[in-house]
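Let me see the structure of the following:
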Amino acid sequence: MKPTLLILAAGMGSRYGSMKQVDGFGPNGETIIDYSIYDAIKAGFGKVSFIIREEFLDDFKAIFEPKLKGKVETDYIFQTYDLKPFGIDETIERAKPWGTAHAVLASRDQVHEPFCVINADDFYGYDAFKKMADFLTTEAADDRYSLIGYQIDRTLSDHGSVSRGVCQVEDGNMVAINERLKVYFKEDGSVVYEDNGQEVPLPSNTRVSMNFWGFTPAIFEQSLDLFKKFVAQNKNNPKAEFFIPLVADELIKNNTATFKVIPTAEKWFGVTYKEDKPIVENNIAELVENGTYPANLWE
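This next block holds a predicted model:
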């Protein structure tokens, strides 16, 4: 059974100022999602499921159905504010949905095979998809999950500091993930993060999570109670989000599952700031020039 690619695309990109999931970056207006899907198909994924808000359905279908027809199966999953499907009988007003792990949980009725989760607006590279496909087809189990570990120095923006989930790795498995705020390059090219106004150095090969996770459908049952508890604790906190690392942390702590950190040397890039757009366009242009991708992705 071929694994499924689950794309988190329900956020609108508040910092970016537009719907960056469908913004064009390639020579023929290809979106970042296009490159992820292209790599995933090549790596052996059998289905692409988009997690979106229901009001985006027609836009997404118009953009992706014509080019993916006959190449890969597609499916659409809606992330909503309705808590009843999760056995929570109350209505909580929020401006944003409940976060990435809630998005994964929202797919539980439509995903029945090992799957990976990625962000819509991040470029991950073929090596990452191939390694994840191999893991999902040969190694994944209900107590054995994974994430792709990027080198921190291959993930930073030149246009400001970023936050990164820094993985603590022992024997190839993640034992903890620490959110480091304000991570950036110094002028000498070394990497630091700020902690209470102090610069703390990070080795350039430190592994970070860019939200590229591998699971089996057992994750739905494993995270449901955690989500119910999270909602109960945060019903008056409209900004609280139920993130995948929170779930991973719980599962590791109570010995429910291990998370293999799969290293890649791929360069990650994404659009956090408007200024990142020309950089992404240049990166993709280079990859087209060196033959990694065809100039017209879907011809």
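
Please make it C-alpha for all contacts and neighbour counts, starting now.
Noted.

How about the contacts made by the closest residue to residue 30 other than its chain neighbours?
For residue 30, ignoring the flanking residues on the chain, the nearest one in space by Cα to Cα, 6 or more residues apart in numbering is residue 24 at 5.0 Å. Applying Cα atoms under 8 Å, 6 or more residues apart in numbering, we find residue 24 in contact with 30, 31, 32.

Can I get the buried part of those as one ChimeraX selection?
Only the buried entries of the contacts of residue 24 go into this ChimeraX selection, using 16 or more other Cα atoms under 10 Å:
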select :30,31,32
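
Out of the contacts of residue 24, name the ones that lie in helices.
Using DSSP state H, the members of the contacts of residue 24 that fall in helices are residue 32.

what would the contacts of residue 24 look like in CSV with distance to residue 185?
Listed next are those as CSV, based on distance: Cα to Cα, whole Å:
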residue, distance to residue 185
30, 29
31, 27
32, 24
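
Also this sequence, please, to line up against the first:
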Amino acid sequence: MQPTLLILAAGMASRYGSLKQIQAFGPSGETIIDYSIYDAIRAGFGKIVFIIRENFATEFKEIFEPKLKGRVATDYVFQNMDSFTSGYQIPADRTKPWGTAHAILCAKDAINEPFAVINADDFYGADAFVKMAAFLKGDAKADIYSVVGYELGKTVSEHGSVSRGVCAVDGAGFLSAINERTKIYTDNGQIVYEEADGSKHPLGADTPVSMNFWGFHPSVFDMSQSLFNEFLEKNGTNPKSEFFIPIVADEFIRRGIGKVKVLPTTAKWFGVTYKEDAPGVQASLSELVKNGAYPDNLWK
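You can find the predicted model right below:
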């Protein structure tokens, strides 16, 4: 069975104001999502499921359906505030969506096979999709999930600090912990993360970090539902609280339900954390096209 790719795109409208402003980076106006889908199809994914907000579904489909028709199966899932909340009374002051792990839960009825999850506006590189597809086709089980481990040095921005999930990996290549470091930057040629008290700690350039490229077995849906119920119980009244994917991965390991395999990649990740990053992303893509990694028009 071919795996599915789940693309987290529910936050896009709020970032861009309108989808018409989705940034074109490729030589023929391709967005970053286009490259991810192209890499996924090449690696053997059979279906693309987009998680979007209902109010921009029409606009979204108008952009992606013409490109993908006949190339890969597509489906659309909406992340609504009351989805999968099991009757929980949502506080009136809550405007923020419930987070990335809730977004995955919203796809429960659309996915029955092993699947990968990515962010819509990050470029992950062909090697990462090949490794993830191989994992999903052969190794994904109810007690074995995965995450792509990028080399930290290939994910930092020269325009400011970034937030990364720093992975601790055991001798067998499984995740033993994931620590969200919210302020990572280069300081005099050395990558460091800064704590709330201002203290700095060095990190090696080859430290594996998660860029939210996960591989799951469909068993994750039931587990996420029960963890989400617990989350609402504890944090539902906090208007800023969010139910993130690493929370699920962490509990999966901590409660002894299963293990998360770290899939190392040499691919260079890039994304637009700062608007100053955009020209660099464009230059990197031009370089890849020039070297023959991608055609100059993905969907021609």
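
so the residue nearest to residue 30 of the first structure is in which element?
Using DSSP states H and E, residue 24 of the first structure sits in no helix or strand.

Check residue 199 of the first structure too.
With DSSP H and E as the test, residue 199 of the first structure turns up in strand 198-202.

circling back to that earlier point, list the ones among the contacts of residue 24 of the first structure that the second structure also has?
Retained in the second structure (both residues aligned by TM-score structural alignment, their matches' Cα atoms under 8 Å) from these: 30, 31, 32.

Residue 262 of the first structure: which of those is nearest?
The closest of those to residue 262 of the first structure turns out to be residue 32 (Cα to Cα; 22.0 Å).

residues touching that closest one, list them.
21, 22, 23, 24, 25, 26, 120, 121, 122, 123.

from those, which ones fall inside strands?
Taking DSSP state E as the definition of strands, the contacts of residue 32 of the first structure contribute 122, 123.

Return a ChimeraX selection command for the buried portion of the contacts of residue 32 of the first structure.
Burial among the contacts of residue 32 of the first structure is assessed by 16+ other Cα under 10 Å; the matching ChimeraX selection reads:
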select :21,22,24,25,26,120,121,122,123
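
how close does the residue lying closest to residue 183 of the first structure once chain neighbours are set aside sit to residue 244 of the first structure?
By the measure of Cα to Cα, 6+ apart, the closest residue to residue 183 of the first structure outside its immediate chain neighbours is residue 193, 4.2 Å from it. Residue 193 of the first structure sits 22 Å away from residue 244 of the first structure when distances are taken as Cα to Cα, to the nearest Å.

now swap in residue 91 of the first structure and tell me
Counting by Cα to Cα, the gap from residue 91 of the first structure to residue 244 of the first structure is 23 Å.

can you check residue 104 of the first structure too?
According to Cα to Cα, residue 104 of the first structure and residue 244 of the first structure sit 8 Å apart.

Neighbour count for those two, which is higher?
Ranked by neighbour count (other Cα atoms under 10 Å), residue 104 of the first structure and residue 244 place residue 104 first, with 24 against 19.

Looks to me like the more buried one is in a strand.
No: read with DSSP: H, G, I helix; E, B strand; the rest coil, residue 104 of the first structure is helix and lies in no strand.

Could you list which residues are in contact with it?
117, 220.

got it, and residue 75 of the first structure?
47, 48, 49, 50.

count of residues packed around the first one?
Residues contacting residue 47 of the first structure under the criterion other Cα under 10 Å number 22.

Could you pull out the strands in the second structure for me?
All strands of the second structure, identified by DSSP E, fall at 4-8, 47-52, 73-78, 115-119, 122-123, 144-151, 162-169, 175-187, 190-194, 200-202, 208-216, 259-264, 270-271.

Pull up the aligned stretch in the first structure for the longest one.
In this case it means strand 175-187 of the second structure. The alignment of strand 175-187 of the second structure onto the first structure (TM-score structural alignment) covers residues 174-186.

Check the third one too.
Under TM-score structural alignment, the counterpart of strand 73-78 of the second structure in the first structure spans residues 73-78.

From residue 94 of the first structure, how far out is residue 53 of the first structure?
Counting by Cα to Cα - residue 53 of the first structure and residue 94 of the first structure are separated by 14 Å.

These two: which is more packed in?
Taking other Cα under 10 Å, residue 53 of the first structure and residue 94 do not tie; residue 53 has more neighbours (18 against 14).

Residue 191 of the second structure and residue 205 touch, don't they?
Yes: the criterion here is Cα atoms under 8 Å, and residue 191 of the second structure meets it with residue 205 at 6.9 Å.

in the superposed pair, what's the mean gap between stretch 280-290 of the second structure and the first structure?
Taking mean Cα distance after the TM-score superposition for the first structure, the mean distance separating stretch 280-290 of the second structure from the aligned residues in the first structure is 0.7 Å.

how about the residue nearest to residue 285 of the second structure when sequence neighbours are not counted, what does it touch?
Take residue 285 of the second structure and drop its neighbours on the chain: the residue closest to it by Cα to Cα, 6+ apart is residue 26, 6.4 Å away. Residues near residue 26 of the second structure by Cα under 8 Å, 6+ apart: 32, 282, 285, 286, 296.
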